[in-house]
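Engineer: sequence plus the predicted model coming up.
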Amino acid sequence: MLRSIINYFYDKIAGSRLDHPIYIIPTFDGLKVVLLNIILLVIGLSYANNYVLLFNFILFCLFLGSMFYTHFNLSGLKLVSITSPQIHKGESREIALYFSTSNSQGHYFLKPSFKSNLVKIQNQKQTYSISSANNFSIKILIHGEKRGRESINKIYLETLFPFNFFRCFTFYSVDLRLFVFPEIKNGTNFQKSFVPDLINKESDEFFIREYQTGDSLKRVDWKKLAQTNKWYTRQYVAVNPEPVVLSCDDNASEELLSSLCFSIHEMQTRNIPYGLKLGNKSFIAPGNSPFHLLNCLRELASYDN
């Protein structure tokens, strides 16, 4: 019940249009300190005990000092940029957050988080520190849980430093498009004819180069050897593979999308031009480049999303 109220409170704050304001609220430990202060104050006044009142004063100053320093630990911190990793379902990658700060003292025990239906932050209790030694960056390890795409609009950052009496937090507005690609898996339901075997195919065209130890005698240019009394090897030119279009029906299963993802990576490695056709919804012309690979993977991630 209490956790639901806190989450509702966070959602309301995250929906505000303010530019990363800093909020601070007492934790359960902080409320215990408040209750202890009240009890000590009542006892000290009732029994006129100066030692109890002195301890109550010291504890109260520690409480106020903790509130100030917790707020100071998060102030002056600004999110500059965020990197979106290329992640497949079942893989783990890092999201890097880059900050600038006007606080020369550094920032300690920071815990970033964000809401996502596709990825999960691993080791959610881990905290980070920011100083000039690590270029003001935080790297969060995430795990791909589900294929798809989504937009992340808020990054949540909190700290409990130094005594866990107060929770200081803020929200940064971001525009992050997150894609989780299908799992790379060569499924049995994928048609193998989509990836033709063009390895070691050669044309009749060749050029001559000097013979090197280990070259096959079948490629030795014997005619050139007879003319010049020097050994030469024929280097045949490989055939440019024909473009291949990978396609699937409108109701493709996750296993088929995983097989398509496997074949796309395989043909990218073998330098075979490939295209992608997902039913009647999208078509990408054949090509072979890192940008073309990224476009195809994003189409697979966005399929029926």
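Structural biologist: Nice, I can see it.

Engineer: can we go C-alpha only for contacts and neighbour counts from here?
Structural biologist: Noted.

Engineer: could you tell me how many residues sit around residue 235?
Structural biologist: 16 (other Cα atoms under 10 Å).

Engineer: and it, what helix or strand is that in?
Structural biologist: Secondary structure assignment for residue 235, by DSSP states H and E: strand 232-238.

Engineer: one more: residue 4?
Structural biologist: helix 2-14.

Engineer: tell me which residues in that helix are buried?
Structural biologist: Going by neighbour count (16 or more other Cα atoms under 10 Å), the buried part of helix 2-14 is 13-14.

Engineer: quick one: contacts of that helix?
Structural biologist: Under the criterion Cα atoms under 8 Å, 6 or more residues apart in numbering, residues 154, 171 lie in contact with helix 2-14.

Engineer: any idea which helix or strand comes after the strand holding residue 235?
Structural biologist: The first helix or strand that comes after strand 232-238 along the chain, using DSSP H and E, is strand 244-248.

Engineer: what packs against that following strand?
Structural biologist: Packing contacts for strand 244-248, counted by 3 or more Cα pairs under 8 Å, 6 or more residues apart in numbering; DSSP states H and E, involve strand 274-278, strand 282-287.

Engineer: tell me what angle the last one forms with strand 274-278.
Structural biologist: Taking axes from the mean of the first three to the mean of the last three Cα atoms, to 10 degrees, one finds that strand 282-287 is oriented at 170 degrees with respect to strand 274-278.

Engineer: sorry, back to before: any idea how far the helix holding residue 4 is from the chain center?
Structural biologist: On the basis of Cα atoms, centre = their mean, to the nearest Å, helix 2-14 is displaced by 25 Å from the centre of the chain it belongs to.

Engineer: can you check stretch 79-90 too?
Structural biologist: Per Cα atoms, centre = their mean, the centroid offset for stretch 79-90 relative to its chain is 3 Å.

Engineer: with stretch 51-60 instead?
Structural biologist: Worked out by Cα atoms, centre = their mean, stretch 51-60 lies 48 Å from the chain centre.

Engineer: against that first model, consider the following:
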Amino acid sequence: MSRLIRSRLQRWINRRIPRSDVQLLTQRNLFILPTTAGVMFGMLLLIMLITGINYQNSLIYLVTFLLGAVFVGAMHQTHRNLSGLELTLVLAGEGFAGDDILFRLRATAGKDEAIALILSADDFSVRLGHVPSGQSMDVNVPVPSAFRGYLQPDRIRIETRFPFGLLKAWSWMRPVSAGVVFPRPIVAPDVISTLVNGEEAASSCSVQGNDHAELRPWRDGDMSQRVMWKRYARSGQMVVAQWEADKGSPQWLDFNAFPGTDHELRFSYLSWLVIERGKSGARFGLNLPGQVIEPDSGQAHATRCLRSLAMWGEEKPRGALAEPHGTRRNVDSTKAAAKAGAGL
């Protein structure tokens, strides 16, 4: 029964507050109710009124009506704090799965000042403070994420309890634009790409015949063939030879280079590799099922690859309700990736 009531209430709110990146707060979409302190204050006024009637005490009447006027004045002031305020989504953030994605909002006050504002999404809240009349202030609201893909907050709440905390006025913003959540990076094992200069190789190329190698400490997941065992026997230090192709030849980051691995884990491996290549400024390309990004270098190229990893197989949220913590994986895309990983 409670689930049915919540569902109907949510549909009613969604009709009153449609999705938009610009939200003007008016009487149509503003709500106000007493807080716990306000309810206690109202009960106290009722008891004082009953006492004044019972004893016909003019002083009790005076204090009761005076405090009642304060309550009514606080109600008008609390509602006016939000009335005429305009919220605009300036930037839908980007980040990695599991992190808080920052959505930048701009609050523009109308003819009245907006005082003691609190913006929140899920369990995270940010205090905006005082927005002078006719001026704007930007604030970053963190939205939790869990999955790669698109992150569209269902509702961002704005609230005020000024001046006395007896009442709270609130509304919501339901953005259309979605943030982008990159796969969470996981340290990738050493593998050999199945691509050579963008072409599918008939078999994995051996790296042992190259002339240039870079030594680095051994990491969990490295292939035993790459360990310099003679050096380990002499010094006891376990190092790995990271062989490179001819100078100037790009390294390909390949989805198919991790056979037998869950495809979401492959995206996490590729995400880590993209970050590492971006830090070193190395030239690299990215091969995904049905999509190839040509080799390049630089931070802009790394960001483009991360976005491709995030959005591969995902569709932008279009429904009235958004999935919590990000989009889910598309079933058809999951099957396609599984086939690609199996070499079918």
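Structural biologist: Nice, I can see it. The shown structure was predicted, so the numbers you read here are calculated from the model rather than taken from an experiment.

Engineer: can you pull the TM-score for these?
Structural biologist: Put the two chains on top of each other and the TM-score (TM-score structural alignment, normalised by the length of the first structure) is 0.69; 257 aligned residues with a Cα RMSD of 3.7 Å.

Engineer: picking up where we left off before, where in the second structure does the helix or strand just after the helix holding residue 4 of the first structure fall?
Structural biologist: Note on helix 2-14 of the first structure: by DSSP H and E, the next helix or strand toward the C-terminus is strand 22-26. On the second structure, the counterpart of strand 22-26 of the first structure by TM-score structural alignment is residues 30-34.

Engineer: list the buried residues of the matching stretch.
Structural biologist: Neighbour count says stretch 30-34 of the second structure has 30, 32, 34 buried, by 16+ other Cα under 10 Å.

Engineer: what does stretch 140-152 of the first structure give?
Structural biologist: Those would be 140-150, for stretch 140-152 of the first structure by 16+ other Cα under 10 Å.

Engineer: ok so, going back, ok now the strand holding residue 235 of the first structure, how far from the chain's centre?
Structural biologist: 45 Å.

Engineer: what comes up buried for it?
Structural biologist: Quick answer for strand 232-238 of the first structure (16+ other Cα under 10 Å): 232-235.

Engineer: which of those residues sits closest to residue 33 of the first structure?
Structural biologist: Proximity of those to residue 33 of the first structure (Cα to Cα) peaks at residue 235, which lies at 81.8 Å.

Engineer: and the strands in the stretch 151-300 of the second structure?
Structural biologist: In order along the chain, the stretch 151-300 of the second structure carries the following strands (DSSP state E, counting those that start in this stretch): 156-160, 167-173, 179-182, 195-196, 199-200, 212-217, 239-244, 251-254, 284-288, 291-296.

Engineer: tell me which of these lies nearest to residue 95 of the second structure.
Structural biologist: Of the strands of the stretch 151-300 of the second structure, nearest to residue 95 of the second structure by Cα to Cα is strand 179-182, at 5.2 Å.

Engineer: show me what the closest one is packed against.
Structural biologist: strand 94-96, strand 100-108, strand 149-151, helix 299-311.

Engineer: check the fit of the longest one onto the first structure and give the mean distance.
Structural biologist: In other words, helix 299-311 of the second structure. Following superposition, helix 299-311 of the second structure is found to deviate from the first structure by 3.3 Å on average (mean Cα distance after the TM-score superposition for the first structure).

Engineer: tilt between that helix and strand 291-296?
Structural biologist: 170 degrees.

Engineer: and if you look at the second one?
Structural biologist: Relative orientation of strand 100-108 of the second structure versus strand 291-296 (the same axes, to 10 degrees): 90 degrees.

Engineer: mean per-residue distance, strand 100-108 of the second structure to the first structure?
Structural biologist: Averaged out, strand 100-108 of the second structure is 2.4 Å away (mean Cα distance after the TM-score superposition for the first structure).

Engineer: which residues are in contact with that strand?
Structural biologist: Against strand 100-108 of the second structure from outside (Cα under 8 Å, 6+ apart): 85-95, 131, 134-145, 179, 181.

Engineer: among these, name the buried ones.
Structural biologist: Buried among the contacts of strand 100-108 of the second structure (16+ other Cα under 10 Å): 85-95, 131, 138-145, 179, 181.

Engineer: can you check which helix is longest in the first structure?
Structural biologist: Using DSSP state H to define each element, the first structure has its longest helix at helix 50-74.

Engineer: the second structure: matching residues for that helix?
Structural biologist: Going by TM-score structural alignment: helix 50-74 of the first structure matches residues 58-82.

Engineer: give the buried residues for that stretch.
Structural biologist: 60-61, 64, 67-68, 71, 74-75, 77-82.

Engineer: do the same with stretch 169-176 of the first structure
Structural biologist: Of the residues in stretch 169-176 of the first structure, those buried (16+ other Cα under 10 Å) are 169-173, 176.

Engineer: mean deviation, that stretch versus the second structure?
Structural biologist: Relative to the matching residues in the second structure, stretch 169-176 of the first structure has an average distance of 2.2 Å after the fit, by mean Cα distance after the TM-score superposition for the first structure.

Engineer: what does that stretch contact?
Structural biologist: For stretch 169-176 of the first structure, the surrounding residues in contact (Cα under 8 Å, 6+ apart) are 14, 19-24, 74, 79, 82, 84, 151-159.

Engineer: again, 6 Å this time
Structural biologist: Stretch 169-176 of the first structure is contacted by residues 20-23, 151-158 when judged by Cα atoms under 6 Å, 6 or more residues apart in numbering.

Engineer: equivalent analysis for stretch 30-49 of the first structure, please.
Structural biologist: 52-53, 56, 165.

Engineer: distance between that stretch and the chain's centre?
Structural biologist: The answer for stretch 30-49 of the first structure is 48 Å, by Cα atoms, centre = their mean.

Engineer: in that stretch, what counts as buried?
Structural biologist: 30, 33-34, 37, 40-41, 44.

Engineer: returning to what we had before: list of residues touching the match of helix 50-74 of the first structure?
Structural biologist: 45, 52, 114-115, 162, 169.

Engineer: about what we covered before: what is the nearest of the buried residues of stretch 30-34 of the second structure to residue 289 of the second structure?
Structural biologist: Of the buried residues of stretch 30-34 of the second structure, the one sitting nearest to residue 289 of the second structure (Cα to Cα) turns out to be residue 30, at 47.5 Å.

Engineer: state the distance from that closest one to residue 104 of the second structure.
Structural biologist: Distance of residue 30 of the second structure to residue 104 of the second structure, given as Cα to Cα, to the nearest Å: 22 Å.
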